[in-house]
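Trainee: With the input below, show me the fold.
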Amino acid sequence: MTAIEEYLERQVRLHGDSALNRIRDEAKSVAVLIGREAEMDKLDRLCGALLGTQPSPAGVTAPTAVARIDGAPYDDDRVAMFERLWSKLHSEHFPMLSEPTTAEARANVAFFESYFSNFIEGTEFEVSEAENIVFGNQIPPKRPQDAHDILGTWRVASDEGELAAILDTFESFEAALKRRHSAIMEGRPEKAPGIYKEIANRAGTYEFVAPDLVRGTLKRGYEFLRALADPFARAAFAMFVVSEVHPFLDGNGRVARLMMNGELARSRQARIIIPTIMRNDYLDGLRGLSANGNAESYLRILAVCRNWSAPMPWDSFPLTKAVMTRTNAYLRHQEAVSENKRLTVPTPSLISAIEILDVQASASRPSTFS
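Mentor: Reported below is the predicted structural model:
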């Protein structure tokens, strides 16, 4: 009976109510001819329960059928992806890298997290322009919505109370997800900030989770998430779940990365910041995990980005900018390829050398008071 329940639920999930009604009508005409009215009655009640028009019959065991009857249907193919990633993460140990200790440093982390996260999505500003938006509240008149995307992302990324929130139930996880998305997209009311999508979305030909399966799929993903203890593992898992479900019309990548770094910030761990030079690698890693379950590339990219951001001299905004330039963080993929450059880790010697050059440059400038 479980196999029948799974089959019927999959039919209504993939093809809608009409598919199940057609199966039921065809079965009725056959049942009379072969004397299977009792079995037909069971099938009728099961179909009615799956369609939400009848109470659930006793003894339903298929998880997908139970979930649909309970009002939380989910995408079982995506849940299988989550289970495979969970198995990989659950069996590995990841290094602990502490976050910066000062409030100023953490504010700088939040700025660059927001800056690069928006750059990934095509919201491109110079760092100086983003500084004026975030710290000077200067909204460019020709790009107000793009500016609010950065500002909204920064407000969440810099809100330590928000990121420290304990998400120990699915309801609290879901509320944080909607709250953070609403803050990011507040400048785009037409994108329904904080509200799950009502129409399907896709990237190219790749379709994300159907609108009616969003909440159920997120809930199943959360069940795996809460069974992970390691902060990096939780971060990587949370980001993939939100990205793969794509629960909103827009802003899914940004909110997925905020959910990722929320897991790290809550444990006082260094965040994962994905600089421009790593954009293509990051997206390729996500696509590989979605398409063929290749978690190794995805996790390697996140680790590379974290190992780059953790030793950054976050206490000094100007020094951080300079070190990012020297480590090739701002390069676009094509620039990096043509110049044969890659992201490099900011070593203490590199940071010291930049500090010395900065001091020398400052000493050589004419005095303002001369």
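Trainee: When you work out contacts or count neighbours from here on, use the C-alpha atoms and nothing else.
Mentor: Will do.
Trainee: which residue sits closest to the most centrally placed residue in the chain in space, ignoring its chain neighbours?
Mentor: With distances taken as CA atoms, centre = their mean, Ala256 lies nearest the centre of the chain, 2.0 Å away. Closest residue to Ala256 apart from its sequence neighbours, by CA to CA, 6 or more residues apart in numbering: Met239 at 4.7 Å.
Trainee: Run a quick neighbour tally on that neighbour.
Mentor: By other CA atoms under 10 Å, the residues close to Met239 number 23.
Trainee: Could you do Asn294 as well?
Mentor: Neighbours of Asn294 under the rule other CA under 10 Å: 16.
Trainee: Now name the helix or strand holding the nearest residue to it once chain neighbours are set aside.
Mentor: Closest residue in space to Asn294, ignoring its immediate chain neighbours: Gly288 at 5.5 Å, by CA to CA, 6+ apart. Taking DSSP states H and E as the definition, one finds Gly288 inside helix 279-292.
Trainee: Flag every buried residue along that helix.
Mentor: Arg279, Asp281, Tyr282, Gly285, Leu286, Arg287, Gly288, Leu289, Ser290 (16 or more other CA atoms under 10 Å).
Trainee: sorry, back to before: my read is that the residue nearest to the centre of the chain contacts Glu244, right?
Mentor: No. Counting by CA atoms under 8 Å, Ala256 does not reach Glu244; the two are 9.3 Å apart.
Trainee: Compute the inter-axis angle for the helix or strand where Ala233 lies and helix 279-292.
Mentor: Element membership for Ala233, per DSSP H and E: helix 231-245. Per axes from the mean of the first three to the mean of the last three CA atoms, to 10 degrees, the angle that helix 231-245 makes with helix 279-292 is 70 degrees.
Trainee: I have a second one here; can you model it like the first so I can compare?
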Amino acid sequence: MPNELLSKALLELHELQQRGNIFKSEDFSGKNLTYLKKAGYLQSIIRGWYHQSYPAQNDGDTTTWYAGYWEFVSKYLENRFNGEYSLNPEASLLLHTKSSIIPKQVVVITKKGALGKVELVHGTSLFIYPEKKSFPQEVTTLNGLNVMSLEASLCKVGKLFYQKNQNEIEIALSMIKDVSSILHVLLNRERMDDATSRICGALKFVGREADAMRIKKNYETATFKQVSLVNPFLTSEPILSPSRERNPYALRLQVMWRKYRLTVMEVLEEYDLVEQERQKLLAEMDEKYQADAYHSLSIEGYKVTLNLIDKVTNGEWNPEKNSQDNETRNALAAKGYYLAFEAVKETIANVITEKKSMSHSLSAEHHVWYQKLFEPSIVSGLLEAHHLAGYRNHQVYLQGSKHVPFPKEAIVDAMEVYFELLEEEENPLVQAILGHHMFGFIHPYMDGNGRMARFVMNALLVSSGYSWVIIKVEDRNEYMQCLEEASVDGDIESFARFLLGEVAKSSISHKENNN
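Mentor: Model (predicted):
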């Protein structure tokens, strides 16, 4: 293909991208669509619809599809139904509570049309069905999509959803300050007896008995039917504590932490881990640096040799005088890792000697670690200085993961809650495991989140009397799968077992070296 033709096609693509990353065939003029598809800049979703891609992207890579997933759903449904649709109660509620997971299927209710399933790419789909007589009344717009209101969603989801998604129901209830809006939905519909019982039972379960009784009495007065308050969940205690918090992102972190810590504590009972002398663990860090740098950088895809790490450590890496020490991405990453490692070590030393709180020190100093991690890339001109300004100011998507990190506007508040949860946690091993996972879950920076999460974990471990853990690149697949299960499936057990196993091995090695 002549470069001139592709260049013109890319110019048109660039102009279209000002409106998003999902396109229809008719958006392109001439043969530009053909050129862009052939070059790998566009991938087909369904006939006539495309999402942005990259030539180097593998066929099974879901990153660009997940990045454009909700944009496609919004544009496709609007184009096909001209606004006369709504997502079903389950999908609506998950969007209201800011679920971070890309669903395999979205169910859509329409005012007209036929029942049908639309197969998309990478195992995703839309299931569409008409409800001409009972189309949802309480429809609102959220992120460009027609959804049922939060209150209507709570009233319409069924018994199984309550049982399987207790996290989401508790978050949704916490977002509603005044239950008048729930009453309005319940009294504006027929046959809402079961829904009223579920909601009243759920409100009582989470400690809002006065609200439960208000709905019960009003509903009974209006309908002349008795309402029983039955716990709709499969557990006997709520996950969230009573709070004035209304931010769904903050609520999600709280519910995750309180749910996950119970699992970690159960797994922890299987391990006999004893705290070691902290000063010895601190002194041992220098011995672990080379292997830690090699494996941590390799996990992130950098090609770093032990020789390069030695040169950086000994101050022999000098790209100005030695042409072989050129300012490559790998070399700059190695230098940045060394500077960050030294900063982490200094933080740990201060916490140990001055008997400070590590969670408090993390809140104050994690930006310093991040700055050191990318300082060489800034100095070299590879990155612009604004990258060190703080948390990310763009949305990020994780390669191969169904988890979508929080949007940029939620990061500051999310990190504030994150450090509050760290501070409140009494068990240092729970701190380390959930501190690692939650940091990656929030993904506060544009890059370096994996390295930062492992630094956080190890800072919490060493300052509490446990040996520095090196996660080996050979274990990368298991490590990443455990993280995915925790982020997407809501199951922290595998990740807890993986990390506690590494802590146990590291502790044994420490004891052998000090005998």
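Trainee: Provide the TM-score value for the superposition.
Mentor: Scored against TM-score structural alignment, normalised by the length of the first structure, the superposed chains reach a TM-score of 0.61; 272 aligned residues with a CA RMSD of 4.0 Å.
Trainee: next one: stretch 86-105 of the first structure to chain centre, how far?
Mentor: From the chain centre to the centre of stretch 86-105 of the first structure is a distance of 17 Å (CA atoms, centre = their mean, to the nearest Å).
Trainee: First-to-last residue distance for it?
Mentor: 32 Å (CA to CA, to the nearest Å).
Trainee: Need the contact partners of that stretch.
Mentor: Applying CA atoms under 8 Å, 6 or more residues apart in numbering, the contact partners of stretch 86-105 of the first structure are 106, 224-225, 228, 230, 232-233, 237, 265, 268-271, 295, 310, 314-316.
Trainee: Can you select the buried ones from those residues in PyMOL?
Mentor: Entered in PyMOL, the line below selects the buried ones among the contacts of stretch 86-105 of the first structure, by 16+ other CA under 10 Å:
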select buried, resi 106+224+225+228+230+232+233+237+265+268+269+270+271+295+310+314+315
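Trainee: Show the contacting residues for Arg497 of the second structure.
Mentor: For Arg497 of the second structure, the contact set (CA under 8 Å, 6+ apart) comprises Val267.
Trainee: follow-up on the earlier one: the helix holding Ala233 of the first structure aligns to what range in the second structure?
Mentor: Aligned using TM-score structural alignment, helix 231-245 of the first structure spans residues 428-442 in the second structure.
Trainee: Please apply the same query to stretch 29-37 of the first structure.
Mentor: Stretch 29-37 of the first structure lines up with nothing in the second structure when matched by TM-score structural alignment.
Trainee: likewise stretch 47-56 of the first structure?
Mentor: Using TM-score structural alignment, stretch 47-56 of the first structure pairs with nothing in the second structure.
Trainee: Repeat that for stretch 260-273 of the first structure.
Mentor: With TM-score structural alignment applied, stretch 260-273 of the first structure matches the range 457-470 in the second structure.
Trainee: Mind listing residues that contact the matching stretch?
Mentor: Residues outside stretch 457-470 of the second structure that contact it (CA under 8 Å, 6+ apart): 274-278, 281-282, 285, 288, 291-292, 295-296, 344-345, 347-348, 351-352, 358-359, 428-429, 431-433, 435-436, 502-503, 506-507, 510.
Trainee: and that stretch, how far apart are its ends?
Mentor: Terminal-residue distance, stretch 457-470 of the second structure (CA to CA): 11 Å.
Trainee: Distance from the chain centre to it, please.
Mentor: Offset of stretch 457-470 of the second structure from its chain centre (CA atoms, centre = their mean): 24 Å.
Trainee: what do you get for stretch 64-74 of the first structure?
Mentor: Mean C-alpha position of stretch 64-74 of the first structure versus that of the full chain (CA atoms, centre = their mean) differs by 24 Å.
Trainee: Check stretch 2-21 of the first structure too.
Mentor: Using CA atoms, centre = their mean, the offset of stretch 2-21 of the first structure from its chain centre is 30 Å.
Trainee: Buried residues of that stretch, list them for me.
Mentor: Judged by neighbour count (16+ other CA under 10 Å), stretch 2-21 of the first structure contains these buried residues: Glu5, Glu6, Leu8, Glu9, Arg10, Gln11, Val12, Arg13, Leu20, Asn21.
Trainee: My assumption is that the fourth one lies in a helix; please confirm.
Mentor: Yes. When DSSP: H, G, I helix; E, B strand; the rest coil is applied, Glu9 of the first structure is found to be in a helix.
Trainee: Just the buried residues of the host helix or strand of Gly48 of the first structure, please?
Mentor: Secondary structure from DSSP H and E places Gly48 of the first structure in helix 37-51. Of the residues in helix 37-51 of the first structure, Met40, Leu43, Asp44, Arg45, Leu46, Cys47, Gly48, Ala49, Leu50, Leu51 count as buried by neighbour count, 16+ other CA under 10 Å.
Trainee: which one in the first structure is aligned with Val107 of the second structure?
Mentor: Under the alignment (TM-score structural alignment), Val107 of the second structure pairs with no residue of the first structure.
Trainee: Met259 of the first structure contacts Ala238, doesn't it?
Mentor: Yes. Applying CA under 8 Å, one finds Met259 of the first structure in contact with Ala238, separated by 6.3 Å.
Trainee: circling back: can you redo the buried residues of stretch 2-21 of the first structure as a markdown table, where the extra columns are distance to Glu339 of the first structure?
Mentor: Converted to a markdown table, the buried residues of stretch 2-21 of the first structure look like this (distance: CA to CA, whole Å):
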| residue | distance to Glu339 of the first structure |
| --- | --- |
| Glu5 | 57 |
| Glu6 | 53 |
| Leu8 | 56 |
| Glu9 | 53 |
| Arg10 | 50 |
| Gln11 | 52 |
| Val12 | 52 |
| Arg13 | 49 |
| Leu20 | 58 |
| Asn21 | 61 |
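Trainee: Tell me which two of these sit farthest apart.
Mentor: The span of those, defined through CA to CA, is set by Glu6 and Asn21 at 15.9 Å.
Trainee: Pro140 of the first structure contacts Ala147, correct?
Mentor: Yes. With contact defined as CA under 8 Å, Pro140 of the first structure reaches Ala147; the gap is 7.0 Å.
Trainee: Mutual contacts of those two, please.
Mentor: With CA under 8 Å, 6+ apart, Pro140 of the first structure and Ala147 have common neighbours Ile133.
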